[in-house]
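1. build me a model:
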Amino acid sequence: MRATTDCCCHTSFSLPLLEALHLNESLNRLLSAEARSAAIKRALACREKLQQCLKCLTPPQPFGLQELYIKEGILCPLSVNGSCILFEARPIRCRTNGGSTLDPLFLESVMGELSRLSQETFLVLAGQFPRGTGIYSSLIDTVSGKFIQTYFHLMARTKNQS
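-> Next up, the predicted model:
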């Protein structure tokens, strides 16, 4: 099933570890090798475009990352011809921006629980809780696979700090 709207495809957000792992697993399980490779290429192109846009902001502009996505037309790497190629496995944030709305308190509760479960998952993998505010990765880094490298570096830093 594919999305009939791409409202959520023009936004920037981060995923907690557990949701990033689920999305990565869905990419590998639900997409053909060709579709997965194309999504990774789109994610790398998104990251490159974003980095170029950020370099051009001198002095830094008052708008945030979200506005930059809209202004520069940066599109989610999972969007193809106005539809999500992982509609059934899309992140919670996409589900709330894509036409169906969730109660904000419910969404906050779900995101809090995902964050807590992500912390526990990290504990199982690294042997201790991560330091800092949480463990998140961007949607672009999740689709490209770079999030795995980021988490391995975080696990190494966490182990070295003990």
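2. please make it C-alpha for all contacts and neighbour counts, starting now.
-> Will do.
3. for the most centrally placed residue in the chain, which non-adjacent residue is closest in space?
-> Centroid-nearest residue in the chain, with CA atoms, centre = their mean: Leu139, separated by 2.0 Å. Among residues not flanking Leu139 along the chain, Ser14 sits closest, at 5.9 Å (CA to CA, 6 or more residues apart in numbering).
4. OK, contacts around that neighbour?
-> 136-139 (CA atoms under 8 Å, 6 or more residues apart in numbering).
5. now the helices for the protein?
-> Listed from the start of the chain, the chain has helices (DSSP state H) covering 17-30, 33-56, 65-72, 92-97, 104-126, 139-144, 146-160.
6. what sits against Leu15?
-> With CA under 8 Å, 6+ apart, Leu15 has these contacts: 91, 136-139.
7. save those residues as JSON lines, and put in distance to Gln128 too.
-> Formatted as JSON lines, the contacts of Leu15 follow (distance: CA to CA, whole Å):
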{"residue": "Pro91", "distance to Gln128": "26"}
{"residue": "Tyr136", "distance to Gln128": "17"}
{"residue": "Ser137", "distance to Gln128": "19"}
{"residue": "Ser138", "distance to Gln128": "23"}
{"residue": "Leu139", "distance to Gln128": "25"}
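8. here is a second sequence; please produce its structure as well for comparison:
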Amino acid sequence: ATGHAPMSYDELDAIRAQGIGAIVNLCGEFCDLHEIEDSSGFDVYYLPVVDEHAPDLEAMERALDWMDEAIYLDKKVLVHCRMGHGRTGTFIAAYLLRRGFDFKAAERTMKGRKAVPATYDQRRFLKKYGKQVGPLQTAAPRIDNRPATAVDTVITAYHYLLARFDEVWPAAEECCGRDDHPCCGRPFDLQLIESMHLSQVINRQLKQKKRQEVIDRAFALAGRLKELHQLHPGLAKEQIAAKAKGEDLTCPLLEEGACLVFTDRPPRCRYWGHAADDERLATLQLAIDGLSRQAYRTLTGQEPPAAPLCFSSADTISGKFVELYFRAMLGRTE
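-> Here you go, the predicted model:
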């Protein structure tokens, strides 16, 4: 999305209501707006550019790298300068050139829009940049850098499943991950659809710096769990956690006593404390198993293995579960 600089908290709220979670701020004249946007919960990249001028090439490349990552992680991004015209249009045109459009194709794509390069300096910069990156020759250029997948419909079904069970089990006043965290020190396993959903939530909702901190903690936890597995072979994660009292096995998503993805935490966390023999838990688990198998078929075109495909919470949070999934698909378990 493109637009003008938000000038009030109401405008920031309106941006958030559109599902936008990331902002590229090009305003060189507002020295604190990017800080306000950041403190309002947006993931912000600040690239100050003087009005009617083009950005520094190396600085712009870093900003484009950041936006590439944000789009790949399925975040909605707003690019803005003060009025949403020349600087915004120049940045968007540069992104199109980077994605394989030639200069004329980029112009056609942006024709009729408010955000377009407005000065000779900006157009000269884009022509120079277009020659540097070159147009895509082997395939039609695309704005979106994310691979298309039909599995989104399965994840949507998983959302509806959780919403239905949330109605059955309304949240208590004290919930694990908000007011208390009795389950957050015990590593656990997730099925494929749960891992895919949690990974998507982390990518979309956490700011870049916070996301990297969480991933680093997850890798550290996975390493310690591997050591404990070697000390206690054959034991499940819950059993290892019971034996390893005194070990810090805290969930990487727990920070200052609260879950960073509280509203989207996995079923194991959101329904913690319910009796293990509750028939509703068995019904929920059966539905999760079915959606996981459906996701596997959608992704691979193959029948899933007989046993449920599970991944540790640490591997899910770090993103390593994707590698483990491909190993399982190829029949490799080591």
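9. show me the contacts of Leu15 of the first structure that map onto strands.
-> Among the contacts of Leu15 of the first structure, the residues falling in strands (DSSP state E) are 136-138.
10. out of those residues, who's nearest Val110 of the first structure?
-> Tyr136 (15.0 Å; CA to CA).
11. residues touching that closest one, list them.
-> Taking CA under 8 Å, 6+ apart, we find Tyr136 of the first structure in contact with 14-17.
12. tabulate those residues in JSON lines, adding columns for distance to Thr101 of the first structure.
-> Shown next, in JSON lines, are those (distance: CA to CA, whole Å):
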{"residue": "Ser14", "distance to Thr101 of the first structure": "19"}
{"residue": "Leu15", "distance to Thr101 of the first structure": "18"}
{"residue": "Pro16", "distance to Thr101 of the first structure": "20"}
{"residue": "Leu17", "distance to Thr101 of the first structure": "23"}
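13. test my guess that Gln128 of the first structure contacts Arg157.
-> No: under the criterion of CA atoms under 8 Å, Gln128 of the first structure makes no contact with Arg157, lying 11.1 Å away.
14. state the distance from Asp13 of the second structure to Gln302 of the second structure.
-> Distance, Asp13 of the second structure to Gln302 of the second structure, using CA to CA, to the nearest Å: 44 Å.
15. whoops, I mixed them up, Tyr46 of the second structure
-> In terms of CA to CA, Tyr46 of the second structure sits 45 Å off from Gln302 of the second structure.
16. more neighbours: which of those two?
-> Between Tyr46 of the second structure and Gln302, Tyr46 has the larger neighbour count (other CA atoms under 10 Å), namely 16 against 12.
17. map Lys49 of the first structure across to the second structure for me.
-> Using TM-score structural alignment as the criterion, Lys49 of the first structure maps onto Arg224 of the second structure.
18. neighbours of its match, how many?
-> When counting by other CA under 10 Å, one arrives at 14 neighbours for Arg224 of the second structure.
19. got it, and Lys104 of the second structure?
-> Neighbour count for Lys104 of the second structure, taken as other CA under 10 Å: 12.
20. what's the match for it in the first structure?
-> Counting by TM-score structural alignment, Lys104 of the second structure lines up with no residue in the first structure.
21. what's near enough to touch Lys104 of the second structure?
-> Per CA under 8 Å, 6+ apart, neighbours of Lys104 of the second structure: none.
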